[in-house]
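# the amino acid sequence is not available; the structure is as follows:
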């Protein structure tokens, strides 16, 4: 199921297409940045499991990372990054219809990309979406927010007030 199909399904249920695309962007970011162990634990506890068929991958490769001078100027090639992608088709119980999930994740963890694609497929099924959001996405987002806050606190602890340092030497 593509993001356009998801947006069309959401529009029928009252959500705007932009809201649906933004929601999918949020959960895909969460799945791609989740720890592989957390995804494996969530899948291990998932019952009933639909049948999973690999459509593409998982496979690792390189992508060119492009950047802009001053954030908005001329583009230039920054370098390459290793990315793993996977596409799976889910069918059978508990899904109402076949679903397709896709994931692109930094790194070379094939199982991480496969599991993230499985949960993406579950999220595209209207009957499973609320369960996945509550049992998988919400805990992963909370853990990521806690980890981000810890990193920000560590970075803030190294802050130097250069104005006061300059004043001392004046």
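Cool, the structure landed. Predicted, not measured: the structure shown is a model, and the values here were computed from it. Residues are numbered from 1 along each chain as shown.
# CA only for contacts and neighbour counts going forward, please
OK.
# now the helices for this structure?
Counting by DSSP state H, the chain has helices at residues 3-12, 17-33, 36-44, 110-124, 126-132, 138-157, 162-168.
# list the buried residues of the second one.
Buried positions in helix 17-33, judged by neighbour count with 16 or more other C-alpha atoms under 10 Å: 17, 20, 24, 27-33.
# highest average neighbour count across the helices of the chain?
Compared across these, helix 110-124 shows the largest average neighbour count, a mean of 26 (mean count of other C-alpha atoms under 10 Å).
# now it and helix 36-44, what's the angle there?
Between the axes of helix 110-124 and helix 36-44, defined by axes from the mean of the first three to the mean of the last three C-alpha atoms, to 10 degrees, the angle is 50 degrees.
# residue 39: which of the buried residues of helix 17-33 is nearest?
Closest to residue 39 out of the buried residues of helix 17-33 is residue 31 (7.9 Å), distances taken as C-alpha to C-alpha.
# what's the closest one in contact with, if anything?
Applying C-alpha atoms under 8 Å, 6 or more residues apart in numbering to residue 31 gives the contacts 39, 116, 119, 137, 140.
# put this next to the first one:
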């Protein structure tokens, strides 16, 4: 039985760094339009920009056969941002592409998720809907790929004749 993305997050919530990796991953993988739509309904606390949203390149690495020797696959555009809430929590946001607003929102959400005051609200209003949408997209892609799967079989002939 496969474990859903949401179940994985809940199971890993005991380990703070793993939970943070989960919500940062969710914010980074979600389409900017979905993140911003959900973000509009939220009220964010005051924050100070430590590193304004900036766009750059990162090297994407792959592995031969998925687990073998690493190699440089190519470069990818990434936008990052860092902020600090008035209460002291520091948040970072890294997203693919050039959307500076998406990176800023991800940084503020990261900081809010570290705060006991804001954590539950952001998790229920932003992270969980994004995870559910991710699960739906992933399942649709999986079903589409499954529909094109070809199963091969071999018939064994009795050669005694």
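That came through fine. All of these numbers come straight from a predicted model, not from anything done at the bench.
# just to revisit the earlier point, across to the second structure, which of the contacts of residue 31 of the first structure hold up?
For those, the aligned pairs still in contact in the second structure (both residues aligned by TM-score structural alignment, their matches' C-alpha atoms under 8 Å) are 39, 116, 137, 140.
# for those residues, give me JSON lines that also has distance to residue 103 of the first structure.
Listed next are these as JSON lines, based on distance: C-alpha to C-alpha, whole Å:
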{"residue": "39", "distance to residue 103 of the first structure": "13"}
{"residue": "116", "distance to residue 103 of the first structure": "6"}
{"residue": "137", "distance to residue 103 of the first structure": "15"}
{"residue": "140", "distance to residue 103 of the first structure": "16"}
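# most widely separated two among those residues?
116 and 140 (11.9 Å).
# any idea how far the counterpart of residue 31 of the second structure in the first structure is from residue 19 of the first structure?
Aligned counterpart of residue 31 of the second structure in the first structure: residue 35 (TM-score structural alignment). Computed as C-alpha to C-alpha, to the nearest Å, the residue 35 of the first structure to residue 19 of the first structure distance reads 26 Å.
# what of residue 69 of the first structure?
31 Å.
# residue 146 of the first structure too?
Counting by C-alpha to C-alpha, the gap from residue 146 of the first structure to residue 19 of the first structure is 25 Å.
# likewise for residue 41 of the first structure?
Taken as C-alpha to C-alpha, the span from residue 41 of the first structure to residue 19 of the first structure is 29 Å.
# and for residue 160 of the first structure?
40 Å.
# ok, the equivalent of residue 86 of the first structure over in the second structure - how many residues close by?
Residue pairing (TM-score structural alignment): residue 86 of the first structure is matched to residue 81 of the second structure. Residues lying near residue 81 of the second structure (other C-alpha atoms under 10 Å) number 25.
# OK, contacts around the nearest residue to residue 81 of the second structure once chain neighbours are set aside?
Leaving aside its sequence neighbours, residue 81 of the second structure sits nearest to residue 53 (C-alpha to C-alpha, 6 or more residues apart in numbering; 4.3 Å). By C-alpha under 8 Å, 6+ apart, residue 53 of the second structure lies in contact with 79-82, 100-101, 103-104.
# adding distance to residue 70 of the second structure, write these out as TSV.
Output for the contacts of residue 53 of the second structure, formatted as TSV (distance: C-alpha to C-alpha, whole Å):
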residue	distance to residue 70 of the second structure
79	24
80	25
81	28
82	30
100	30
101	33
103	28
104	31
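# of those residues, which are still contacts in the first structure?
Shared with the first structure, among the contacts of residue 53 of the second structure: 79-82, 100-101, 103-104 (both residues aligned by TM-score structural alignment, their matches' C-alpha under 8 Å).
# would TSV of the helices of the first structure with distance to residue 102 of the first structure be doable?
Output for these, formatted as TSV (distance: least, C-alpha to C-alpha, whole Å):
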stretch	distance to residue 102 of the first structure
helix 3-12	11
helix 17-33	9
helix 36-44	15
helix 110-124	4
helix 126-132	15
helix 138-157	18
helix 162-168	47
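# still on that earlier bit, if I look at the residue nearest to residue 81 of the second structure, how far off is residue 108 of the second structure?
12 Å.
# swap in residue 58 of the second structure?
22 Å.
# residue 60 of the second structure too?
Applying C-alpha to C-alpha to residue 60 of the second structure and residue 108 of the second structure gives a distance of 26 Å.
# how about residue 104 of the first structure, what's its match in the second structure?
In the second structure, residue 104 of the first structure lands on residue 94 (TM-score structural alignment).
# contacting residues around the nearest residue to the match of residue 31 of the second structure once chain neighbours are set aside?
In this structure, residue 35 of the first structure finds its nearest non-sequential neighbour in residue 112, 7.9 Å apart by C-alpha to C-alpha, 6+ apart. The neighbours of residue 112 of the first structure, taking C-alpha under 8 Å, 6+ apart as the test, are 32, 35-36, 39-40, 105.
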